[in-house]
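*Asks:* sequence? don't have it. structure:
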């Protein structure tokens, strides 16, 4: 596993880093969060009460980047804005799943993930509005 965002970036394949979508910092954060959720789910799933949360967490975190990718692939404007809003919903859902996992994950991990999600949400709100207004 990686220790931080910078270390994580180094292991992302060049085919992803060389895509123009990589320039959208929020997309990078969404991919990073998806990987973090994957590893966090390993801890959560060990507690039988957390199994459902682990699956939901991985799905919702992965959906953030996936919707950014799909929307970006369709072009800019209102259609892209729609996908960014779907991504925003997934980010809010992911934040909720991290809150629910607080009984298993360390407090600092939950706070880190929620702060990262807050950055993603703030950016998605702005960019979705910009795209909608185009």
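*Replies:* Received it, and whenever you're ready, just let me know what you need. Predicted model, so just to flag it, every value in this text is computed and none were measured. Numbers count the residues shown, from 1 in each chain.

*Asks:* From here on, just use CA atoms for contacts and neighbour counts.
*Replies:* Fine.

*Asks:* Once you drop chain neighbours, what's closest to residue 98?
*Replies:* Counting by CA to CA, 6 or more residues apart in numbering, residue 110 is the residue found nearest to residue 98 once chain neighbours are left out, at 6.2 Å.

*Asks:* so which strand or helix has that neighbour?
*Replies:* Per DSSP states H and E: residue 110 is located in helix 107-132.

*Asks:* again with residue 39
*Replies:* Assessed by DSSP H and E, residue 39 sits inside helix 25-44.

*Asks:* how about that helix: buried residues?
*Replies:* By neighbour count on 16 or more other CA atoms under 10 Å, the buried set for helix 25-44 is 26-38, 40-41, 43-44.

*Asks:* Repeat that for stretch 110-129.
*Replies:* Applying 16+ other CA under 10 Å to stretch 110-129 flags 110, 113, 114, 116, 117, 120, 121, 123, 124, 127, 128, 129 as buried.

*Asks:* just curious, which of the residues you listed is nearest to residue 64?
*Replies:* residue 120 (9.1 Å; CA to CA).

*Asks:* For the closest one, give its distance to residue 91.
*Replies:* Taking CA to CA, to the nearest Å as the measure, residue 120 falls 7 Å from residue 91.

*Asks:* Go ahead and confirm residue 110 touches residue 99.
*Replies:* Yes: using CA atoms under 8 Å, residue 110 makes contact with residue 99 at a distance of 7.1 Å.

*Asks:* Alongside the first one, take a look at this:
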């Protein structure tokens, strides 16, 4: 029986990504935290938040809209991860770990969006 959105694998994966990013950003110096750090934490947190918000929406169109926002946040997070690597804020090993989560989450989120589209037909 479904008890809540936190049981969904994509929400758990989004939360894992956001938590791992937080764990890295919290170690950065003040300037890095206040620039790139705030952006990447916000975008990573937004992935799961928008998935959960979509589940609270009544109309399928609204649900899909919030899932699209979540997907946009996922791509934004990917962009910030690349910037963090280029600016030497992330070690290559940590970057690959985080990008692995992004690459795992992206098709799952797309499949969830596709399912919602089919549910609305």
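*Replies:* Happy to help now that I have it. Computed from a predicted structure; not experimentally measured.

*Asks:* quick one on the thing from earlier: show me what the helix holding residue 39 of the first structure is packed against.
*Replies:* helix 51-73, helix 107-132 (3 or more CA pairs under 8 Å, 6 or more residues apart in numbering; DSSP states H and E).

*Asks:* Could you dump those into JSON lines and include distance to residue 6 of the first structure?
*Replies:* Output for those, formatted as JSON lines (distance: least, CA to CA, whole Å):
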{"stretch": "helix 51-73", "distance to residue 6 of the first structure": "18"}
{"stretch": "helix 107-132", "distance to residue 6 of the first structure": "14"}
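
*Asks:* Between these, which one is closest to residue 95 of the first structure.
*Replies:* Residue 95 of the first structure lies closest to helix 107-132 among these, at 5.9 Å (CA to CA).

*Asks:* What is the mean deviation of the closest one from its aligned residues in the second structure?
*Replies:* Superposed on the second structure, helix 107-132 of the first structure shows a mean distance of 0.9 Å to its aligned residues (mean CA distance after the TM-score superposition for the first structure).

*Asks:* Residue 133 of the first structure contacts residue 76, doesn't it?
*Replies:* No: Residue 133 of the first structure lies out of contact with residue 76 (CA under 8 Å); the separation is 10.6 Å.

*Asks:* So for those two, which sits in the more crowded spot?
*Replies:* residue 76 (14 against 10; other CA atoms under 10 Å).

*Asks:* For that one, which non-adjacent residue is spatially closest?
*Replies:* Nearest residue to residue 76 of the first structure in three dimensions, chain neighbours excluded: residue 131, at 6.5 Å (CA to CA, 6+ apart).

*Asks:* wait, what's in contact with the counterpart of the one you found in the second structure?
*Replies:* Matched by TM-score structural alignment, residue 131 of the first structure corresponds to residue 116 in the second structure. Contact analysis of residue 116 of the second structure by CA atoms under 8 Å, 6 or more residues apart in numbering lists 60, 63, 64.

*Asks:* Distance check, residue 116 of the second structure against residue 59 of the second structure.
*Replies:* Remark: distance between residue 116 of the second structure and residue 59 of the second structure (CA to CA) = 10 Å.

*Asks:* so what's the residue sitting nearest the centre point of the second structure closest to, chain neighbours aside?
*Replies:* Nearest residue to the geometric centre of the second structure (CA atoms, centre = their mean): residue 47, 3.4 Å. With CA to CA, 6+ apart as the criterion, residue 47 of the second structure has its nearest non-adjacent residue at 4.5 Å, and that residue is residue 70.

*Asks:* Now for the equivalent of that neighbour over in the first structure: which residues touch it?
*Replies:* Aligning on TM-score structural alignment places residue 70 of the second structure opposite residue 87 in the first structure. Residue 87 of the first structure sits next to 63, 64, 65, 66, 67, 68, 124 when contact means CA under 8 Å, 6+ apart.
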